[in-house]
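Peer 1: this one's structure only:
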């Protein structure tokens, strides 16, 4: 089953100003509390249902939220994925991305690392035979190396590489274009199926789904069994431009097809974490146990 989804996050924000009273002293580590949850079933198979989650938050310096239009928020450490270089001994060196020019998509960010860009051809090399085969575009593929389990994804895409880092490719990679500008290194646009791994710090809210089993315990639901995308991890926008205490409520709307047939009368819980731009992780909160029918509200 492939579950299409659309996510939307809104915030009701209170900025704590210092005027005639002393503002509360909140920790710079975000604090969250569960507020409410609702399931809106539209009753139409052609439309998406909504699971809506409300989370209260407090933060001492207001550095919550990420903007897709801010180059700093799509560069390391908030880049979307890591790429990899072959280290020559069977290992993989993670490589992030950064925005180097405002009119060019993020580029690979190397700081002296050596090796070839890991691609779908890498697993054909003897030292890399442990790598898994193709499972589908951007689908997680599991492997074990030196007793340590891990996952990677294969993704066919365009990669922007500075001429200064041209040693990571050779004539087996397809260069579809070269961007040139006076006084700047050339930029190679490579189109290939490469190894990537989503960067968990690209998002700033994580929502795990837990399903109650026959043993009465709650178990983490593996969304990779029904979708190749980590469905319900996302970003909420910048909430405050200045450094000061804030509190408020996040409304996180998860619109999907297929929740009713997938979970039916099963008992669920959601587990939520957020983090700020300094990468301080909040406390972890869980919703009370619920079924979709328990929290159903009018569509």
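Peer 2: Now that the structure is in, tell me what you want to look at. Just so it is clear, the structure is predicted and the values come from calculations on it, not from any experiment.

Peer 1: switch to C-alpha atoms for all contacts and neighbour counts from now on
Peer 2: OK.

Peer 1: so residue 151 sits right up against residue 138, yeah?
Peer 2: No: with contact defined as CA atoms under 8 Å, residue 151 and residue 138 do not form a contacting pair (11.2 Å).

Peer 1: what about the two, which has more around it?
Peer 2: For residue 151 and residue 138, the more surrounded residue by other CA atoms under 10 Å is residue 138, and the numbers stand at 19 against 15.

Peer 1: structure two is appended below for comparative analysis:
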């Protein structure tokens, strides 16, 4: 689910992180974030939409590394039938969705056994720790532009790395710049008025407050 169908292709999720250790003692246990900036950067290698947020957290349990894939941070949950067996596409029930790269996964390991088939799955939201939603303003009203729906079947949710190298508990504050690369921003959004909403989540699965960008167009935030 890391590639988008048709004319949009996600190349990379990137997070550039800066943290200041030992801030004031009254920091929240649930992460607290503030919107800082949103830029649209054009490049021959792909255009990037970069959102920058600041954060505060009392325990410092922010971030997930590549090795953080065991529950509750696993990427997929497997849908099973009444007997507890995974459901393959050829044996799918009538209520199963048609094939798409969100609801179905190919050649997965289930209980350390490789299943060479297409399996019905559910995406685990806790695999990610930064969550981004897009909204387009039409007739004065914002409606969500859902990347998960056809024809894209993808998401711009992702991960930023651990703020602290060890599992120590320390209050932290800092900023995250999260870059979303694509070759399709302008062809999709053109002159639309946009807004993005952002949340983050710590390793205790505490979801932060939701923040929103100002209303804007790509032309207003373009940086060459």
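Peer 2: Sure, I can see it. Since the model is a prediction, treat every value here as computed from it, not as a measurement.

Peer 1: contacting residues for residue 209 of structure 1?
Peer 2: The neighbours of residue 209 of structure 1, taking CA atoms under 8 Å, 6 or more residues apart in numbering as the test, are 220, 221, 268, 269, 270, 271.

Peer 1: now the helices for structure 1?
Peer 2: Along structure 1, counting by DSSP state H, helices occupy 259-263.

Peer 1: residue 90 of structure 2 maps to what in structure 1?
Peer 2: Residue 90 of structure 2 is assigned residue 121 in structure 1 as its aligned equivalent, the criterion being TM-score structural alignment.

Peer 1: what's the burial count for residue 211 of structure 1?
Peer 2: 22.

Peer 1: that one matches what in structure 2?
Peer 2: Using TM-score structural alignment, residue 211 of structure 1 lines up with residue 136 in structure 2.

Peer 1: which residue is nearest the middle of structure 2?
Peer 2: Among the residues of structure 2, residue 157 comes closest to the average C-alpha position under CA atoms, centre = their mean, at 0.9 Å.

Peer 1: residue contacts, the equivalent of that one over in structure 1?
Peer 2: Matched by TM-score structural alignment, residue 157 of structure 2 corresponds to residue 233 in structure 1. Residues in contact with residue 233 of structure 1 (CA under 8 Å, 6+ apart) are 203, 204, 205, 206, 207.

Peer 1: ends of stretch 216-233 of structure 1, how far apart?
Peer 2: Start to finish, the residues bounding stretch 216-233 of structure 1 are 26 Å apart (CA to CA, to the nearest Å).

Peer 1: nearest to residue 26 of structure 1, of the contacts of residue 209 of structure 1?
Peer 2: For residue 26 of structure 1, the closest of the contacts of residue 209 of structure 1 turns out to be residue 271, at 22.8 Å, with distances computed as CA to CA.

Peer 1: what's around whichever residue in structure 2 pairs up with that closest one, how many residues?
Peer 2: Aligned counterpart of residue 271 of structure 1 in structure 2: residue 197 (TM-score structural alignment). Residue 197 of structure 2 has 16 neighbours, counted by other CA under 10 Å.

Peer 1: do you know how far residue 197 of structure 2 is from residue 166 of structure 2?
Peer 2: Using CA to CA, residue 197 of structure 2 is found at 30 Å from residue 166 of structure 2.

Peer 1: sorry, back to before: so what's the match of residue 157 of structure 2 closest to, chain neighbours aside?
Peer 2: Distance criterion CA to CA, 6 or more residues apart in numbering; nearest residue to residue 233 of structure 1, sequence neighbours excluded, is residue 206 at 4.6 Å.
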